[in-house]
Structure formats: C-alpha cells, structure tokens
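Engineer: Just to be clear, the model below is a prediction. Sequence and coordinates:
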Amino acid sequence: MAFRGYLYVLCAAVLWGGLGPVAKYAFSLGVQPLEVAFWRCVIPFAPFAVQALARGDSLRVEPADRLAMAGFGVVCIAAFYGVYQLAIQEGGAALASVLMYTAPAWVALAAWGLLGEGMSAAKLGAVAATLAGVACVSGVLGPEAGQGVSATPKAVLLGLLSGLTYAMYYIFGKGRLRRYPTPVLFLHALPLGALLLLPFVEFSPKGAGAWAAIVAVSLLSTWGAYSVYYAGLRRLEATRAAVVATLEPVVAAVVAYLWWGERFTAAGWLGAGLILGAVVLVVWDGRRLRAAREAAPGHA
C-alpha cells in the first residue's frame, strides 16, 4: 500500500515538474503565458466534474464558505496560474519551479501572522535558508544564475509571487475549505479563475503542437497531477508525500536542461538546495509537532 502511494506521489511530482518545460514549448510556438493559464482553468473542468460525480461528492458550498471559495479562485487559481506562467517565460522553467518552492516559507510566515501558529526555531531556520537560497539563485550571492536561466529582478519577483500564491493553497485548505474534496474545490474555483484571466488573454492562432502543449499542461500537469497526488495521500502520511513531492523542481530542472539547455551555476544549485532543504525542514517540523501533540497526556 505504501509503495503504491510513493509511486502515485512520484508520478505527480514528475507531471508537475514537466509543466514549465512544456509551457515554454507553447510559448515558443507563439502562445502567450496568460493564454496557457486561461486554458489551464478551462480544460480540466470537465474531468474534475466527472471525478466529483463518480465519487458522489456534493457540489454544494455552504453560504459561510462562499467568500473563502471565491478567494481560493482568485488567489490560488487566477493569480497563481497567471504569475507562474509569466515567471516561466521571464526566467525559465527551472528558476520558476525552484522559486515556487519558497511556498513553505511563505506558509510559515502567513500561518504565524494569520492563523496564530507558533514560529518554531525550525521554521525560522527554514525561512532563513529560503532567503539565502533566493539570494543564490538570483545571483545576489554569486555570478549570474546560469545558461538559459534569466534571473532578472522581474523573473525573481514573479517567481516569488508564484510561491506566495501557491502557499495560499495551504492557508485556504487549513481554513474553511478543508472539508471540501479537491474535485469540488476546483469545480468552483476554475470558472472564476478563467473569468478573471479572460480580459488579459491575447488569443493566438494555434497548430497541433501548441494545442498538444496546452492540453498536456491542463490535463497531465493539472488534473492528472492533482488526482494521482491525492491518491497517494490516501496511502501515505502527508509528511512523506510532501517530501517526495519536492522532486518536482528537480524534475523541472533536469527536463529544462535536456530540452532547453537551462542550467544553474554552482551558486544557483546551492540556492536550489537551500530552498528545497527548507521545504524538508518545514515538513519535518510539522511532523515533529504533531507527534508531540499526540504524545501529550489527555490527547484523544
């Protein structure tokens, strides 16, 4: 059972890791980033609907949760999908993927400020490692990021914004929306994301190659990745799944190197290692705190 869970999560990491290089292929064929983000909202709607109906999920959202659901659509779908595609275009697939994984540091800060969670030494260390990692990959603590990796201020800002908006998945998920299944969340959020992105989209004529890239991003790296990831979560502890999922930027970097010739310098690789190490540290700290709570006297 656990082995199967690891395979599912590993598959999700591979599918997510391929998103940037495939999106970059769509850009090379004349498709604009926000158009890719728009179709990423539209195309997965049908398979998520089929999935929700097959599972027998209720599609109703409680009135008290509607504002949070709308926030999820605005921040976690429209904003995240949009800025992540722009980050890929501006800085390359490898850099965008690594900077997106600053999300756990953003989560630690947001949970401390918004949810009242404690700021442990491990979390502070993870935030510090993340900041140092960003400095390395952006060239602040070393030479240029590397061949095919454009660490301009705009690229770094977009990458950090993608990490911030990606972090909101956790904040919304831990709040009012935690009781809704993933297909139901996406069924309500994707149309809003598409509607918000639509005014900014410049549609272009597309051939078979461009459509293939868009469909791959939408079905494989979105619906498929989330589906197999949550299948893995049913068989694994969330902590273990989160650690395995950190292979995503590694996959993105390898594919971007093989396909697009993107590569970091030594400082860039050090920075990527610091950011991913910070992810593992945050995950480990969460597991440690949960174990301590469960071992405490009176825990039910």
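Structural biologist: Cool, got the structure.
Engineer: from here on, contacts and neighbour counts on C-alpha atoms
Structural biologist: Will do.
Engineer: centre of the chain versus stretch 154-164, how much separation?
Structural biologist: 12 Å (Cα atoms, centre = their mean, to the nearest Å).
Engineer: Revised request: answer the last question for stretch 175-190.
Structural biologist: Distance of stretch 175-190 from the chain centroid (Cα atoms, centre = their mean) equals 16 Å.
Engineer: Over to stretch 56-69?
Structural biologist: 23 Å.
Engineer: Enumerate the positions of that stretch that are buried.
Structural biologist: Residues of stretch 56-69 classed as buried: L59, A68, M69 (neighbour count, 16 or more other Cα atoms under 10 Å).
Engineer: Check it against this one:
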Amino acid sequence: MRPRDFALVVVGAVLWGSGGIAGTFLAAGSDLSMIAVASYRLLVGGGVLAAGLLVAGRVRRTPWRPTVGRSRPVVIRILATGALAATYQATYFVAVSLASVSAATFVALGAAPVVVAVATAARARRRPATHVVVAMGLALAGLALLLGVPATGGPRFGLGLGLALVSAIAFAVMTLLNSRPLPGLEPLTLTAVSFSLGGAVLLPFAAVVGAGLVAPSGADGWLLIGFLGAVPTAAAYGAYFAGLRRVPATTAAVLALLEPLTAAVGAALLLGERLGPAGVAGAALLAAAIVALRPRGERVI
C-alpha cells in the first residue's frame, strides 16, 4: 500500500464530509426532496467528470466497442457501480427521514467496514491483521461518540435502520467490487459514467417523492448543487476509487468514517454546532484509527 494511494482515500473521505454541510444549506433554502438531491448530485458529479475527460481527450481511450473482448466486463462494472451508488444514496436518505440522522448514519457508515472485513476475510480465508481490527474498533467507538447514542422508536424507526443497513451493504459491495482494478477502465471514467447512470436511475423515484423534480431556487441553490456534484461527488469518489486500486478494501472502508468527522468539524466551524466532550473524544478515537491504519509497507485485508 503506497502512501499516495492511502492519501487519495483519505482525501475522498474528507471531501465527502463537506457534502453534509452543503446539503444542510440546500435543504434549508429549497423544497427539494433528499432523493432529488441525491439524483442531482450523482448526475452533476458524473457530468463534471465526463466533461473533464472530454476536454482532456481521454474519452476515446475507454473500450466501448463490442468487438473488444474486455468491453463486457467494463460495461458490467460500470452498470453495477451505478446501481450500487444509486442504492447507497437513496436508501440512506430515506433511512434518515424514517429514523434519525445519527442512527441512520451510525448504521450506514458503521456497518460498511464490518461487512467489507468479513467478506474480505472469507474470500482470503484468513482473518484481518491485528492493527486493522484495532483501528476498526477505535473508529466504530469514535463514530458512536461523535454521533451520540442513537434513539429508539417504533416500526418506522426499525424500517429506517433496515434501510440504513441496506445502504451500508451497497457501499461495502461497491468498495469490494472496485478494489480489483479492471484493465481498460480508469477510476475517473468509471465514476463519470456509473454516477451519471445512477443519477438517471433515481430520477423516476425523485419525481414522485415530496415536491418532485423541482429546480433549485435561486442562484445559491444551483451553486450548492454544483458544489455537491463537483466536490463531495466527482472529486471525492474519483479520489476514493483511484486509491482503492492499491489500498485494502477493509482499510478503505474504515477510512470512509472520516466523512462524519469532517462533517462534524465543519458544522462546528461553519454552523456554530458544538461537539461537546463526547464528540471531541469520538473525533480523537477516529483520528487514532487513521494513525493505526497508516501505510506499513505490506498489503493487509
């Protein structure tokens, strides 16, 4: 595992955290449903990357022609990633509306590295390295402290947690799927096409939820949609998928927990929210987990 690839995954997770703050501002100033926001986010993110690749002249390098033997695996990988991204985004946002932000986030983000670790260990037929297990424990404990103890409720709450678990599994499968590089498919091309498809898949659902597919109100709304697509989507997932080629899947999934840490720090700085003693302790544990996962020169699961 090279330090550069490790840093790319960290950058991706940190950039994800900025999405929560932008989403908060967007929700406060518009009538967009959360599924519509997720759809627009994926569409804009995919479009930004596609435009960049087109300008750079890298689109023609992608093997799309049916006569090329490796085209079929490329198309399957792109379609699967797009479907998983749409599932991950949609089920998480619905889970938040049914349960609570803290509970849905804890399940969606906390379960993902566990699913990845179990699946990777089963595939490799050996347990994860000790420092990875320690880092996962630190990260999950830190996440619980950072988000607070999830509240409990009735059937709606249980359904929300179930959907959050589906979101976690979708993210975990997406991580495992893309942990193996595919010849002929670059990370940026994968992100551009698959996320555009994922956003298109969500459009019909967004059309019948809440206010439907309404346009963001005012220039600020469009700027926030553009930011969501360009930074926590295009740049973040592009960096994550690029680093994932050489960073172990379990390590990458644990590093993804930097997202709520970044969001919490950003909310404290920009929205005036207080972390409190438990939040500070949780942030410290998450930071300790990242230190435990630092590159050591060998590949571990």
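Structural biologist: Sure thing, it's come through. If you're wondering where the values come from, they're calculated on a predicted model, not measured in any experiment.
Engineer: Okay, buried residues for stretch 85-103 of structure 2 please.
Structural biologist: Neighbour-count burial for stretch 85-103 of structure 2, counted by 16+ other Cα under 10 Å, picks out 85-96, 98-100, 102-103.
Engineer: about what we covered before: among the buried residues of stretch 56-69 of structure 1, which are in helices?
Structural biologist: Of those, the ones assigned to helices by DSSP state H are A68, M69.
Engineer: what's the closest of the buried residues of stretch 56-69 of structure 1 to G125 of structure 1?
Structural biologist: A68 (30.6 Å; Cα to Cα).
Engineer: Would you check that the closest one makes contact with R176?
Structural biologist: Yes - the pair A68 of structure 1 / R176 is scored as a contact, 6.9 Å apart, by Cα atoms under 8 Å.
Engineer: show me where the stretch 151-300 of structure 1 has helices.
Structural biologist: Assigned by DSSP state H, counting those that start in this stretch, the stretch 151-300 of structure 1 shows helices spanning 153-174, 182-197, 208-215, 225-233, 238-245, 247-260, 266-295.
Engineer: would JSON lines of the ones you listed with mean neighbour count and distance to L7 of structure 1 be doable?
Structural biologist: What follows is those, written out as JSON lines (neighbours: other Cα atoms under 10 Å; distance: least, Cα to Cα, whole Å):
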{"stretch": "helix 153-174", "mean neighbour count": "21", "distance to L7 of structure 1": "23"}
{"stretch": "helix 182-197", "mean neighbour count": "21", "distance to L7 of structure 1": "20"}
{"stretch": "helix 208-215", "mean neighbour count": "17", "distance to L7 of structure 1": "23"}
{"stretch": "helix 225-233", "mean neighbour count": "21", "distance to L7 of structure 1": "8"}
{"stretch": "helix 238-245", "mean neighbour count": "19", "distance to L7 of structure 1": "10"}
{"stretch": "helix 247-260", "mean neighbour count": "21", "distance to L7 of structure 1": "12"}
{"stretch": "helix 266-295", "mean neighbour count": "19", "distance to L7 of structure 1": "19"}
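Engineer: who wins for proximity to L131 of structure 1 among these?
Structural biologist: With Cα to Cα, the closest approach to L131 of structure 1 among these belongs to helix 266-295: 8.0 Å.
Engineer: Now do that closest one: which elements does it pack against?
Structural biologist: The elements that helix 266-295 of structure 1 packs onto, with contact taken as 3 or more Cα pairs under 8 Å, 6 or more residues apart in numbering; DSSP states H and E, are helix 93-100, helix 103-114, helix 121-137, helix 238-245.
Engineer: so of those helices, which one's packed in deepest?
Structural biologist: Of those, the one with the most neighbours on average (mean count of other Cα atoms under 10 Å) is helix 93-100, at a mean of 30.
Engineer: Tell me which residues touch the residue of structure 2 sitting at the aligned position of A213 of structure 1, please.
Structural biologist: Here A213 of structure 1 is matched to L224 in structure 2, going by TM-score structural alignment. Contact analysis of L224 of structure 2 by Cα atoms under 8 Å, 6 or more residues apart in numbering lists A22, G23, F25, L26.
Engineer: Against A126 of structure 1, how distant is A132 of structure 1?
Structural biologist: According to Cα to Cα, to the nearest Å, A132 of structure 1 and A126 of structure 1 sit 10 Å apart.
Engineer: er, L59 of structure 1 actually
Structural biologist: With Cα to Cα as the criterion, L59 of structure 1 and A126 of structure 1 are 38 Å apart.
Engineer: Please give the element, helix or strand, for Y25 of structure 1.
Structural biologist: Per DSSP states H and E: Y25 of structure 1 is located in helix 19-28.
Engineer: how much does the following helix or strand past that helix stray from structure 2?
Structural biologist: Per DSSP H and E, the first helix or strand lying C-terminal to helix 19-28 of structure 1 is helix 33-42. For helix 33-42 of structure 1, the mean deviation from structure 2 after alignment is 0.9 Å (mean Cα distance after the TM-score superposition for structure 1).
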